[in-house]
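Trainee: sequence and predicted structure are below.
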Amino acid sequence: MYEIQDVPGKGKGLVATQAIPKGTRILSEKPIITVPEHMTMSSEQLATLISKQVDALSKNHQQEFLALRNIHTFNDVGQKYLGIIRTNGLPANDGEGGIFLQACRINHACDNNAQKNWNENIKRHTVHALRDIEKGEEITIYYMGADRDRETRIRKLQEQFKFICSCGLCSLPPDQSQESDRRLEQINHLEDLIRKGGLMGILSTPLQKLHYVDQQVRLYNERFPNGRGLARAYLSAAEIAIAHGDLARAQIFVDRALGGRICAEGDDTDDVIELKALAHKVSQDELHGLSMKWKTAVNDVPHGLDPADLEDWLWRREKPRQPGQLAGLRDRTTFPAFLGLPHDESYYFDDPNELAGHSRRNWCFLAEIQHVTAFNRLHFEIKDVQGETLPLFFYTDSRGMELDRALVKEGFTVAILQAKQHSFMFDRPGIRHEQPSRIKIFPVSLDKLMALSDRIQQFSDCQVARWNKNGHKADCKLLKDEDLRSLFTNDWDKFESGIQFPLSK
């Protein structure tokens, strides 16, 4: 399947002697030498341990071991052996590193086509093809742990392994390399947002979390579709679905994660065996039943969907409204509750080009004023559509004094465009408002505003702009406000970074 050959600019390496299909176990190898991964013994003790193992090797194995690269200086045989191990060692038994005469010859690439792994069940180091590998192509693995940007990768590889990487990823033109780094930064940032809040975050804002994972998966597919990160992302999506009783989607997510893990490490590792058991019965997971908000059975997958529609269903993607269709204030994608807002350190919605492939939309936060104070700056205590009470502090140039004082009243509804959560040092999480043109106060309670929305949805044949029939005269006064009408008629699916009131402009 492969042989050790001279590779230009790299010394020795493993080269495929035949086409190797994706998921193939390329090698499965026992270590010839093992050492503690964390050096807890003295240099003399370590040298003795290594020397005994080297002396016990056959002559051929000794020669192969000594032929491995050594980037460390040495003064004696013991230091020489240790230098070889530090240069070439791979994970072996739990808490140990090892020398594998075949696997240690595999060179690094940041866009590696194979995955290394220590399989504790069979006590062997395995390497699997992450994609189809052509005959004559070099087999490569990734030396570092976490994925990194180009500058960091090159620096770390020079520091730790004394070579300059010239793989396909590191050799991209500057603009393409920057784009690749940007995707990686976004993947890592999304991971932080997915994990933020832990289990409570999954339970309180599942749709937002699922959409974060959806973006992450798209970015993985653009940057490195065969990496292990993609399987981790599918498991994150499965956790969200299981926690809310959605077994139909959970089954698909778990199956996809399982396929990725089997491809990278085979079907006989502890993690894969555990994942197989979950795939056999997703309802056995400890998260199942915490909420039944999205309850489905495993076989409740819609039939007859094309691949694109299936993905839309799977990720619960909102479809754009049809022309002329009015928005409803109970739509939590367009009019989210506080816990559904992005955090202000997030660029989730900031730039329509920030996350490639993701359909952007605007949003508006609605809440009722409960209490007003104006000691140093204007401060509202407000209650959102889910009954959550939170602070709204004004950090505009005029500290909120620019508002019409006749509208600053308890019981009125505040609307904030592109609102975000903010973690205050001196108070509980709330909203830090900075742009005067993105806030509007309507002289109506939130309950009455929601009831108005329900009537508009019920009588959608009535034109909001000319709503004067069907006994709706009581609502006409409210709907004379262009901005209030625009809450229902605005094209929220079209992202505008500079959106502001009046919306009709």
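Mentor: Good, I have the coordinates.
Trainee: please make it C-alpha for all contacts and neighbour counts, starting now.
Mentor: Noted.
Trainee: so Phe393 sits in a strand?
Mentor: Yes: counting by DSSP: H, G, I helix; E, B strand; the rest coil, Phe393 is located in a strand.
Trainee: pretty sure it is touching His379, no?
Mentor: Yes: using CA atoms under 8 Å, Phe393 is in contact with His379, at 4.7 Å.
Trainee: report the buried residues of the longest helix anywhere in the chain.
Mentor: Longest helix in the chain, counting residues (DSSP state H): helix 174-195. By neighbour count on 16 or more other CA atoms under 10 Å, the buried set for helix 174-195 is 177, 180-184, 186-187, 189-191, 193-194.
Trainee: which stretches of the stretch 51-200 of the chain form helices?
Mentor: Assigned by DSSP state H, counting those that start in this stretch, the helices in the stretch 51-200 of the chain fall at 59-66, 77-88, 150-161, 174-195, 198-204.
Trainee: what residues does the longest one touch?
Mentor: With contacts defined as CA atoms under 8 Å, 6 or more residues apart in numbering, helix 174-195 is touched by 147-150, 169-171, 201, 209, 212-213, 215-216, 219-220, 223, 346, 355.
Trainee: before we move on, the earlier item: out of the helices of the stretch 51-200 of the chain, nearest to Val282?
Mentor: helix 198-204 (17.3 Å; CA to CA).
Trainee: what comes up buried for the closest one?
Mentor: Per 16+ other CA under 10 Å, helix 198-204 contains these buried residues: 201-203.
Trainee: one more to weigh against that first structure:
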Amino acid sequence: MPRKKSQRKPTTKRPAEQAWYALKDVPNKGKGLVAIRNIPRGTRILAEKPMITMPTGKTPEEHRTLICQKMDSLSIDQRHAFLSMHNVYPSNDTAEQYIGIFRTNALLTKEFPDEAGIFLEACRINHDCDNNAIYDWKLNEKIKRHTVHAIRDIEDGEEITFSYVSLLDDRKTRQSKLKEQFDFTCLCRVCSLPNEQSQERDRKLEQIVRTEELLKICSLQFTLSPLMILGHVHNQARRYIELGREDFHYAHTLEGALVVLIGHGDLARGRLLAQKLASLWKILLGDDNPQTDEYVALARNPSCHPLYGVSMKLKTAVEEVPYGLGPDDFEDWLWRRPKPKPQAQTTSPSSQSCFSGFADLPSKNGNDTGVSGGSSEVLHSCFLGEIVAMPCRDPLDLEIKDIHNKKTTIHFYTEDHGYVFRAIGFQAGYTVAILDASRYDFNFGPPGIRHEDRRMIKVIASAPAQSFCISFPLSVSGRSSVTKFANV
């Protein structure tokens, strides 16, 4: 479940006499770094130079020669420290032992995958899929040191952790990678979620991956609607927030939004995103990192961005920022979300007694709402709403406005992730009706409708009208029947 955002101010420095951590025994993990005081989000926990670095992409024989040369250059204490590190790879000779230890413990960055390093302190940090710290080395050319920063508040006595696998891997993939590459089974909080909650989280990760693929295609076609692209980016950013992961991937998502806005001439919003990114990169990498410097400079002068003015479809001046807006209205303005049109009453009073809105639904988290079996006297309800938007196509999500003019989201948990309904060609303004819908309180997002049975939904290519009728064929006690809902 996402954690509340820290209210503490980030810091990247500590008094010389203050230590943030100690090497301690960790249950089921051997040794690890454990906080010995509260560590606020954004704190630079450590900065160190590598003991050994090795290029990647070399042949096995080249690696054998290089690792032996590196080991010969170490002091006795350094060699002892290196040999005390964990090794998950079998070895037949000393060189293979060295390579196995290096492969098990070396750190590298995705931005510079051509070199990896062994760090005596940072390499002691154990894995957690819901890590509370991140590392960076090659990006910080100013200090030429590996840095570790807290990405959330870390409590006294809590283990400091990295993730050895991608945030975007689902549980099955994470478990497989960790077993294959590091020979352990992860029992962290995220991997130990109940199946239904884990499925929810994995579904959101899949949406992120699919949207990322879509955005890569969009980035090659700058003539596409900037508002459409911005809508996808905004939905992506919201997913990271709902997962409680406002770190690297979230920052890169905001960078994508900034490029769209400034590229199309919107300096007002571009400057605000640059300010947000400068603050975020300071938390993640420190105030002495070039990434932070870049966005500090861009916040001062957003028009210096190399893509500024490729088009002027969204042109604004830097000072065109509204004042006095509430948080939700400001968020709508920042992301250029369309203002909701004044809504007329879409259904008659009689229909409201026949159909249900989201507020009328029972809460049945995960309970079976199927209709097969039971008494033929069972009373059914029908949720009715109008499609407003499609936040994600795969797996499918539909943003709906119900009969009370309130918005909610239908999340498709059918076996095909909503493919059949996606193929229908959903459009804003179409009507969706769901038989026996229920409210679901999600762990990684606001309450909505978790739709699992494709028999229980109907789509009509028109908006809800004053005169409206819909029917569902059902199987009750082995007999076929039809349930109708209508207002005439």
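Mentor: Noted; the coordinates are in hand. Because the structure is predicted, anything quoted here is derived from the model rather than measured.
Trainee: got a TM-score for the two of them?
Mentor: In this superposition the chains share a TM-score of 0.67, using TM-score structural alignment, normalised by the length of structure 2; 362 aligned residues with a CA RMSD of 3.2 Å.
Trainee: and the helices of the stretch 51-200 of structure 1: which comes nearest Lys123 of structure 1?
Mentor: Closest among the helices of the stretch 51-200 of structure 1, once you apply CA to CA, is helix 77-88, at 18.6 Å.
Trainee: picking up where we left off before, whichever of the contacts of helix 174-195 of structure 1 end up buried, select them in PyMOL.
Mentor: A single PyMOL command selects the buried members of the contacts of helix 174-195 of structure 1 (16+ other CA under 10 Å):
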select buried, resi 148+149+150+169+170+201+209+212+213+215+216+219+220+223+355
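Trainee: so Asp156 of structure 2 makes contact with Ile36?
Mentor: Yes: counting by CA under 8 Å, Asp156 of structure 2 does reach Ile36; the two are 5.1 Å apart.
Trainee: which of these two has more neighbours?
Mentor: Ile36 (17 against 14; other CA atoms under 10 Å).
Trainee: nearest residue to whatever residue of structure 1 lines up with the more buried one in space, please, no chain neighbours.
Mentor: Alignment note (TM-score structural alignment): Ile36 of structure 2 maps to Thr17 of structure 1. Using CA to CA, 6 or more residues apart in numbering and skipping the chain neighbours, the partner closest in space to Thr17 of structure 1 is Tyr2 (4.8 Å).
Trainee: that neighbour matches what in structure 2?
Mentor: Per TM-score structural alignment, Tyr2 of structure 1 is aligned with Tyr21.
Trainee: next one: Pro36 of structure 1
Mentor: Per TM-score structural alignment, Pro36 of structure 1 is aligned with Pro55.
Trainee: same check, this time on Met144 of structure 1
Mentor: Under TM-score structural alignment, Met144 of structure 1 pairs with Val165 in structure 2.
Trainee: burial of Ser225 of structure 2, as a residue count?
Mentor: Count around Ser225 of structure 2 with other CA under 10 Å applied: 12.
Trainee: that one matches what in structure 1?
Mentor: Under TM-score structural alignment, Ser225 of structure 2 pairs with Thr205 in structure 1.
Trainee: Asn53 of structure 1 and Ile33 touch, don't they?
Mentor: I think there's a mix-up here, since residue 53 of structure 1 is Gln and not Asn. Yes: the criterion here is CA under 8 Å, and Gln53 of structure 1 meets it with Ile33 at 6.2 Å.
Trainee: between the two, which is the more surrounded one?
Mentor: Ile33 (22 against 14).
Trainee: if I pick that one, what's in contact with it?
Mentor: 50, 53-54, 98-100.
Trainee: cutoff 10 Å now
Mentor: Each residue near Ile33 of structure 1 by CA atoms under 10 Å, 6 or more residues apart in numbering is listed here: 49-54, 56-57, 65, 85, 89, 92, 97-101.
Trainee: Asp268 of structure 1 now?
Mentor: Contacts of Asp268 of structure 1 by CA under 10 Å, 6+ apart are 119-122, 262, 274.
Trainee: the same query, at a cut-off of 8 Å, please.
Mentor: Counted by CA under 8 Å, 6+ apart, Asp268 of structure 1 has contacts 119, 121.
Trainee: whichever residue in structure 2 pairs up with it and Asn301 of structure 2: what is the separation?
Mentor: Alignment note (TM-score structural alignment): Asp268 of structure 1 maps to Asp288 of structure 2. As judged by CA to CA, to the nearest Å, Asp288 of structure 2 and Asn301 of structure 2 stand 20 Å apart.
Trainee: one more: Gly265 of structure 2?
Mentor: Taking CA to CA, one finds Gly265 of structure 2 at 13 Å from Asn301 of structure 2.
Trainee: higher neighbour count, the two?
Mentor: Gly265 (25 against 15).
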